[in-house]
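Undergrad: please find the sequence and the predicted model below.
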Amino acid sequence: METKLPKISEKEKEIMSIFWHTGKSMTSSAIAESGNGLSINTVQAAMRNLLKKGYIKVDDIVYSGTVLTRSYIPIISAEQYAAYQLQTMRANTLNFSTLNFIDHIVKNDDTTILDELEDIIKRKKELEDD
């Protein structure tokens, strides 16, 4: 990832997780009502910060009950965020091994992640051959 992502707080990460989990446009009130124990004030403050930091954008103006409100969608995917976190960890941690990291992930997982990794490697090699 070429660009540096601004740091986000734990509450902001929690809200991004809700976006990534639902995969749809959401209003602040819908996020607050998602059952994660976040108050509407906390959600609205975090959403303003995420908007400024470029993690989300306004998707639409929708009705929430009888009131018009903005709905938001993430600009940064969960995968992009995780990749950036891994790159940051590699750059800032002495002796960090990506291979050991992947090995740790697959130890407690089924073989689907290995199959996905094989597919990615295969596609990359095919692109290099072209």
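TA: Noted; the coordinates are in hand. Because the structure is predicted, anything quoted here is derived from the model rather than measured. Numbering: from 1, shown residues only.
Undergrad: use CA for all of it now, contacts and neighbours both
TA: Fine.
Undergrad: show me the contacts for the residue most central in space within the chain.
TA: With distances taken as Cα atoms, centre = their mean, Ala78 lies nearest the centre of the chain, 2.7 Å away. Taking Cα atoms under 8 Å, 6 or more residues apart in numbering as the criterion, Ala78 is in contact with 17, 20.
Undergrad: need the longest helix for the chain.
TA: When the chain is parsed with DSSP state H, its longest helix is helix 112-129.
Undergrad: try this one next to it:
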Amino acid sequence: MNKNLPHLTAKEEEIMTCLWSLEKAFVKEIAAHLDQNLHYNTVSTIVRNLEEKGFVEHQAFGKTHQYYPKISKEVYSEQVLNLNSQRFFNGSYKDMVSFFAKKEQISKEDLEDILKLINK
């Protein structure tokens, strides 16, 4: 990943996805929003780890904290796509898109839409 952004675990990504969706949330709200029932303390620990990694910031309300993303979903997504493009496709987005086309995970219509975006 980028030198500035450390790798996230699957659970950290799941919590970031919640925060990107909720925009601001207390730990109990994040825990309620997750697909799996994680204990409050587990969610709290993961959120604090995300804060240490620079992905999350908080606003204090007495002894409780409301957390919000410091890194946007778009910035993180770009980092992950760049990393995976390098790891699996030698940095070639053409090869990456071709891979999905061959696996029939991207339609002809999707490819035409991409071409329209490129030609703008």
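TA: Received, thanks. Remember, predicted model here, so these are calculated numbers, not experimental data.
Undergrad: drop the TM-score for these two in here.
TA: The TM-score (TM-score structural alignment, normalised by the length of structure 2) is 0.72; 116 aligned residues with a Cα RMSD of 3.1 Å.
Undergrad: ok so, going back, map the residue nearest to the centre of structure 1 across to structure 2 for me.
TA: For Ala78 of structure 1, the aligned position in structure 2 is Lys73, judged by TM-score structural alignment.
Undergrad: roughly how far does its match sit from Phe99 of structure 2?
TA: Computed as Cα to Cα, to the nearest Å, the Lys73 of structure 2 to Phe99 of structure 2 distance reads 24 Å.
Undergrad: now the element after whatever helix or strand Gln79 of structure 2 lives in, going C-ward?
TA: Secondary structure assignment for Gln79 of structure 2, by DSSP states H and E: helix 73-89. As assigned by DSSP H and E, the chain's next helix or strand after helix 73-89 of structure 2 is helix 93-102.
Undergrad: what comes into contact with that following helix?
TA: Under the criterion Cα under 8 Å, 6+ apart, residues 85, 89, 106-107 lie in contact with helix 93-102 of structure 2.
Undergrad: that helix vs helix 73-89, what angle?
TA: In terms of direction (axes from the mean of the first three to the mean of the last three Cα atoms, to 10 degrees), helix 93-102 of structure 2 departs from helix 73-89 by 80 degrees.
Undergrad: how many residues are close by Thr27 of structure 1?
TA: By other Cα atoms under 10 Å, 23 other residues sit near Thr27 of structure 1.
Undergrad: wait, I meant Phe61 of structure 2
TA: Phe61 of structure 2, neighbours per other Cα under 10 Å, totals 8.
Undergrad: got it, and Ile113 of structure 1?
TA: Number of residues near Ile113 of structure 1 (other Cα under 10 Å) recorded here: 13.
Undergrad: leaving out the residues flanking it, which one is nearest to it?
TA: Distance criterion Cα to Cα, 6 or more residues apart in numbering; nearest residue to Ile113 of structure 1, sequence neighbours excluded, is Val106 at 6.9 Å.
Undergrad: distance of that neighbour relative to Ile61 of structure 1?
TA: Distance, Val106 of structure 1 to Ile61 of structure 1, by Cα to Cα: 42 Å.
Undergrad: which of the three states applies to the nearest residue to Lys53 of structure 2 once chain neighbours are set aside?
TA: Closest residue to Lys53 of structure 2 in three dimensions, ignoring its sequence neighbours and counting by Cα to Cα, 6+ apart: Pro6, at 6.7 Å. Recorded secondary structure, Pro6 of structure 2: coil (DSSP: H, G, I helix; E, B strand; the rest coil).
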